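[1] let me see the structure of the following:
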Amino acid sequence: MKSYKLAYLLLCSFLVLSCKSESNSAKIEAQRIAIDQRIPQDTAITSYIAPYKEHINATLDSALAYNPGNLSKDDGELNTAIGNLMADILMEQANPVFRQRTGQKIDAVLLNHGGIRASLNKGIVTARSAYGLMPFENEIVVAELSGAKVQEMLQYLEDAGTAHPVSGVQIKMNNNYKITEATINDKSIDSNKNYFVATSDYLQQGGDNMIFFKDPVKLYHLDYKLRNAIIDYFRKVDTIKAKIDNRLIKD
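    Sure thing, here's the model as predicted:
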């Protein structure tokens, strides 16, 4: 029996030493291949997807409404026609959904100036126009904010001095961008009251440093994309009406 154990140990030692003496290293080489027009199209794939591409393009380019003038986010200092339009669309489209689910009404809307990703040119407005304005998959949410959090929101707007789109809110600033007056639904802001503020899920999670939206009293998900709200609004109006007004101004 001892001779068998000795032979077994010798065999194991031999195998271990053999493995150590062999080199298992391998050389790996990589090459970057540019995906550009130099690569020929696969005609079979192109033919297969052509009907789907035509259908998508027809859907995106079908006329939904008419825009009588060019709209750009650079057209105003503290509020712009296109920003007002987007905030008002969110208010109008999201309110029925929110009321049906909660029995409550949205008090205010806040979006961000940088979230407007394109201008809206004069002429026919299509679903593709909405994709240009909002190319992201942002969802509409409603944050229930305390009066103290609403004051933080106002402080944010004061510090920014930027045309962040708002609706349901009227804010007056002096020449130093200090808020002199602020109302929601034409009433002074009550520090003991909670307010329902609609925004995007990106901003509610602290995007653009809007940290006052985080940890609200309660958060409501509407399962409604901001872009879809824009498309639905375009579908139901004949002519877009947007203008710079007094919702956020220097007094």
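[2] CA atoms for contacts and neighbours, from now on please.
    OK.
[3] centre of the chain to the longest helix along the chain, how far?
    Assignment by DSSP state H gives helix 81-102 as the longest helix of the chain. Centroid separation for helix 81-102 versus its chain: 15 Å, with CA atoms, centre = their mean, to the nearest Å.
[4] over to stretch 235-251?
    Distance, stretch centre to chain centre, for stretch 235-251: 21 Å (CA atoms, centre = their mean).
[5] quote the end-to-end distance of it.
    36 Å (CA to CA, to the nearest Å).
[6] so which bits of it are buried?
    242, 244, 247-250 (16 or more other CA atoms under 10 Å).
[7] just the ones in strands from those residues, please.
    Of the positions in the buried residues of stretch 235-251, 248-250 sit in strands, assigned by DSSP state E.
[8] now do the helices in this protein.
    Counting by DSSP H, the helices of the chain are 2-21, 43-61, 81-102, 127-133, 147-160, 201-204, 226-236.
[9] I'd like those helices as a markdown table, with distance to N192 appended.
    Output for those, formatted as a markdown table (distance: least, CA to CA, whole Å):
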| stretch | distance to N192 |
| --- | --- |
| helix 2-21 | 75 |
| helix 43-61 | 46 |
| helix 81-102 | 21 |
| helix 127-133 | 37 |
| helix 147-160 | 6 |
| helix 201-204 | 22 |
| helix 226-236 | 30 |
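[10] sequence B follows; please return its structure for comparison with A:
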Amino acid sequence: MKRAVLWCSLFSVTLWLFSCRTQLHHHINKGQYYEVDASIIADSSIINYYAPYKAKLEAEMNRVVGYANDHVTRNRNAPESLMGNFFADGLLWKGRLLDPEVQASFATKDGIRADINAGDITVGNIFEIMPFENVVSILTLRGVDMLRLADYMVKTGGQPVSGIKLIIENGKIKEFLVQGKPIDPNAHYKLVTYDYLANGGDYIKFFDSPIAREDYTQLLRETLMEYVLDLKKQGKHVKSQLDGRVQIIK
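    This is a model prediction of the structure:
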């Protein structure tokens, strides 16, 4: 008897689901579709409403904050790149302003989303480089965690850093220096990065147990903008170079 009741219940549910699917399918077939193309006439009232905001936004995005002598390029297949070095140097510059004890900076290749073309650098260019709402983070790490960072760089073929020198030979660490000195596993180091990576983004695990962590309200792209503006105030242009901070010897 119980089995019969169960089968009846299952049969009822099946009929109900089938009915719902049939009704849903029938409703979709009755839908009306509109093609969005150039034949649609723009609503002038809407255009007039947003036009002032659009003009203001474009003016800000086109504002020049600096100048690049040459094309500053990314290269995800190389241990270091012009863009990666510029990015990491700007991050270290800001980290030291926030905390003079900061010794190094760390970013990832995938986090840098655009090059800098030769010529004027605009606010819009900086947004293209870093479109995300990431903020600056300063971590106090143990020497052993810095070595884990180096291992990650070995496995991923190098990442953007500043204040660090890493030489990789035959898939192993040959030399790893912070501010020109070998890592002391028992020492503490201050490193500046951004919250996405500090939270474990890009499969990063070596930031999982910092001695201390400080997140700032400073957006990463604001940091890059300030760095370029500071160079401009000094009468300097953005001029990145490959300096061997990350090397792979096969």
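[11] TM value for the aligned chains?
    Scored against TM-score structural alignment, normalised by the length of the second structure, the superposed chains reach a TM-score of 0.81; 221 aligned residues with a CA RMSD of 2.2 Å.
[12] re the thing from before, do you know which of the helices of the first structure lies nearest N176 of the first structure?
    helix 147-160 (9.4 Å; CA to CA).
[13] find me the equivalent region of stretch 4-18 of the first structure in the second structure.
    On the second structure, no counterpart of stretch 4-18 of the first structure exists by TM-score structural alignment.
[14] starting at the chain centroid, how far to stretch 198-206 of the first structure?
    Stretch 198-206 of the first structure sits 8 Å away from the centroid of its parent chain (CA atoms, centre = their mean).
[15] oops, could you answer that again for stretch 77-87 of the second structure instead?
    That offset, for stretch 77-87 of the second structure, works out to 14 Å (CA atoms, centre = their mean).
[16] from one end of that stretch to the other, what's the distance?
    Its start and end residues considered, stretch 77-87 of the second structure measures 17 Å (CA to CA).
[17] touching it from outside, list them.
    Contacts with stretch 77-87 of the second structure, where a contact means CA atoms under 8 Å, 6 or more residues apart in numbering, come from 72-75, 107, 109, 112, 115-116, 157-162, 224, 240-242, 244-248.
[18] now with 6 Å, please.
    With contact meaning CA atoms under 6 Å, 6 or more residues apart in numbering, stretch 77-87 of the second structure is reached by 72-75, 157-158, 160, 240-241, 246.
[19] emit the PyMOL select command for whichever of these are buried.
    The buried subset of these, as determined by 16+ other CA under 10 Å, is captured in PyMOL by this line:
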select buried, resi 72+73+74+157+158+160+240+246
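[20] dump the contacts of stretch 77-87 of the second structure to TSV, plus distance to S39 of the second structure.
    Formatted as TSV, the contacts of stretch 77-87 of the second structure follow (distance: CA to CA, whole Å):
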residue	distance to S39 of the second structure
V72	41
T73	41
R74	41
N75	42
G157	51
G158	51
P160	48
S240	48
Q241	50
V246	55
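[21] okay, and which of the contacts of stretch 77-87 of the second structure map to strands?
    Short answer: the contacts of stretch 77-87 of the second structure in strands (DSSP E) are V246.
[22] closest to E175 of the second structure among the contacts of stretch 77-87 of the second structure?
    Once CA to CA is applied, the member of these that ends up nearest E175 of the second structure is V246, at 9.9 Å.
[23] ok, for the closest one, nearest residue in space, not its chain neighbours?
    Counting by CA to CA, 6 or more residues apart in numbering, V246 of the second structure lies nearest to L166, which is 4.8 Å off, once chain neighbours are set aside.
[24] surely that neighbour touches D243?
    No - using CA atoms under 6 Å as the test, L166 of the second structure is too far from D243 to be in contact (11.5 Å).
[25] aligned partner of N125 of the second structure in the first structure?
    N125 of the second structure maps onto S129 in the first structure, by TM-score structural alignment.
[26] excluding chain neighbours, what is closest to that match?
    L120 (7.0 Å).
[27] how many neighbours does the one you found have?
    Neighbours of L120 of the first structure under the rule other CA atoms under 10 Å: 19.
[28] please pull up the equivalent of it in the second structure.
    Matched by TM-score structural alignment, L120 of the first structure corresponds to I116 in the second structure.
[29] surely that match is in contact with N69?
    No - using CA under 6 Å, I116 of the second structure is not in contact with N69, being 10.0 Å away.
[30] to which residue of the first structure is A212 of the second structure aligned?
    By TM-score structural alignment, A212 of the second structure lines up with K218.
[31] hmm, back to that, closest one to P52 of the second structure out of the contacts of stretch 77-87 of the second structure, please.
    For the contacts of stretch 77-87 of the second structure, the nearest to P52 of the second structure is V72 (33.6 Å; CA to CA).
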